[in-house]
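Colleague: Sequence and predicted model, in that order:
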Amino acid sequence: MTSNSVARGYDTEENVPLAGYATVAATFVASLATFAVVVRRRGVSLPERVPPYDLLLLGAATYKTSRLLTKDKITAFLRAPFTRRQEDTTAGEVMDEPKGDGLRLAVGDLLSCPFCATAWTAGGLVATYAVAPRAARLVCAGFGAMTLADWLQYAWTWTQEKAEG
């Protein structure tokens, strides 16, 4: 059974790039495995636990980096080979839709979905935290500050709209 017939059997409405998804997932798993092997061979001592404060920083930074990657106008150059602009939305964000087929479509799906990109951005941030916690905290604090600033911008806009009626 070919991957196209499996995809048609999976979703009759569209051609789902299952082989592309498998390639993307395999790349993620291979990256994690490579990281684990390198860390072990170099004798890096991994943290025994992640304190709640660091988890909050990692979470806020993961949220922001996934949105920067998938929604920000400025990062459109990264998405352009795999997506096309569907519309401009609020707060400098855009809606892109995947284009192409196979692996290109699968990568487009990843780069247009902040929820999908979260695993990748979290993986990078957590890997950095594991080998260089101080540097990771600093980077995460920067992205966390951006997240807080976004929420304050929304709160200000909401307050302003309520005051104006």
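Modeller: Perfect, thanks for sending it.
Colleague: Please count neighbours and contacts with C-alpha atoms only from this point.
Modeller: Fine.
Colleague: Give the buried residues for the lengthiest helix in the chain.
Modeller: Counting residues, the longest helix in the chain under DSSP state H turns out to be helix 133-164. Across helix 133-164, burial judged by 16 or more other Cα atoms under 10 Å covers Pro133, Ala136, Arg137, Val139, Cys140, Ala141, Gly142, Phe143, Gly144, Ala145, Met146, Thr147.
Colleague: Second structure for comparison follows:
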Amino acid sequence: MGIITDVLSNKYKKLKNGLPSAENPYIFNGDFVDRGKRGLEVFLILLLCFIAIPGAVYLNRGNHEDIIMNQRYGFIREVQSKYKKNHEKLLKLIEGVYRYLPLGTIINNKVLVVHGGISDSTDLEMIRSLDRGKYASLLRPPLSDSSAPGSEVINKVEWKQKL
């Protein structure tokens, strides 16, 4: 299984093992957008591959799959410049996809792949039980009147420095 991190900076150079297929699956481990002029195209291609080749493409949420990060690092400007009339609708759809991207992928019930890493206190059951739909951004409170549990867990999984 190929694991590609920070797609925004790799430009698919890491597909040296061939294209994704059932026999050659890949995990794209976050940071799909926010660098370069083609972040939207990269994100859409990854989504299409995820849909078209079930079991061959896995997408993990990284810290750049966050609408506030997109404001800071340019992805929103990219979408606005490409879709002047419909950028707000498209960004809402993208934000909806972000909310439901998994925080990690487990390989053969042995290896947990997450974008940022884990801490000693990471609880896999807590990650599994999170209502990801409430977390459009980790830089603002969850989307509910009450505080949703687990934001500190998501923060560690998305932001912890890689070892």
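Modeller: Looks like it arrived, so ask away. For clarity, every value in this text was computed on a predicted model and none was experimentally measured.
Colleague: List the TM-score for the superposed pair.
Modeller: The TM-score (TM-score structural alignment, normalised by the length of the second structure) is 0.29; 84 aligned residues with a Cα RMSD of 5.2 Å.
Colleague: on that earlier part again, for the longest helix of the first structure, packing partners?
Modeller: helix 52-71, helix 114-131 (3 or more Cα pairs under 8 Å, 6 or more residues apart in numbering; DSSP states H and E).
Colleague: circling back: could the buried residues of helix 133-164 of the first structure go into JSON lines alongside distance to Val107 of the first structure?
Modeller: Formatted as JSON lines, those follow (distance: Cα to Cα, whole Å):
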{"residue": "Pro133", "distance to Val107 of the first structure": "30"}
{"residue": "Ala136", "distance to Val107 of the first structure": "26"}
{"residue": "Arg137", "distance to Val107 of the first structure": "29"}
{"residue": "Val139", "distance to Val107 of the first structure": "26"}
{"residue": "Cys140", "distance to Val107 of the first structure": "25"}
{"residue": "Ala141", "distance to Val107 of the first structure": "28"}
{"residue": "Gly142", "distance to Val107 of the first structure": "27"}
{"residue": "Phe143", "distance to Val107 of the first structure": "24"}
{"residue": "Gly144", "distance to Val107 of the first structure": "26"}
{"residue": "Ala145", "distance to Val107 of the first structure": "29"}
{"residue": "Met146", "distance to Val107 of the first structure": "26"}
{"residue": "Thr147", "distance to Val107 of the first structure": "25"}
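Colleague: any idea which residue sits dead centre in the first structure?
Modeller: Ala117 (2.5 Å; Cα atoms, centre = their mean).
Colleague: Against Gln160 of the first structure, how distant is it?
Modeller: Distance, Ala117 of the first structure to Gln160 of the first structure, by Cα to Cα, to the nearest Å: 33 Å.
Colleague: same deal with Gly59 of the first structure?
Modeller: 29 Å.
Colleague: Ok, Ala106 of the first structure next?
Modeller: Ala106 of the first structure sits 41 Å away from Gln160 of the first structure, taking Cα to Cα as the criterion.
Colleague: got it, and Gly20 of the first structure?
Modeller: 46 Å.
Colleague: Out of the helices and strands packed on helix 133-164 of the first structure, which is the most enclosed?
Modeller: helix 52-71 (a mean of 20; mean count of other Cα atoms under 10 Å).
Colleague: now the strands for the second structure?
Modeller: 2-5, 26-29, 57-60, 104-107, 111-114 (DSSP state E).
Colleague: Tabulate those (TSV), appending mean neighbour count.
Modeller: Below are those laid out as TSV (neighbours: other Cα atoms under 10 Å):
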stretch	mean neighbour count
strand 2-5	17
strand 26-29	23
strand 57-60	22
strand 104-107	16
strand 111-114	17
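Colleague: and of those, who's closest to Gly96 of the second structure?
Modeller: Checking the strands of the second structure against Gly96 of the second structure by Cα to Cα gives strand 57-60 as the closest, at 14.5 Å.
Colleague: Cool, thanks, talk later.
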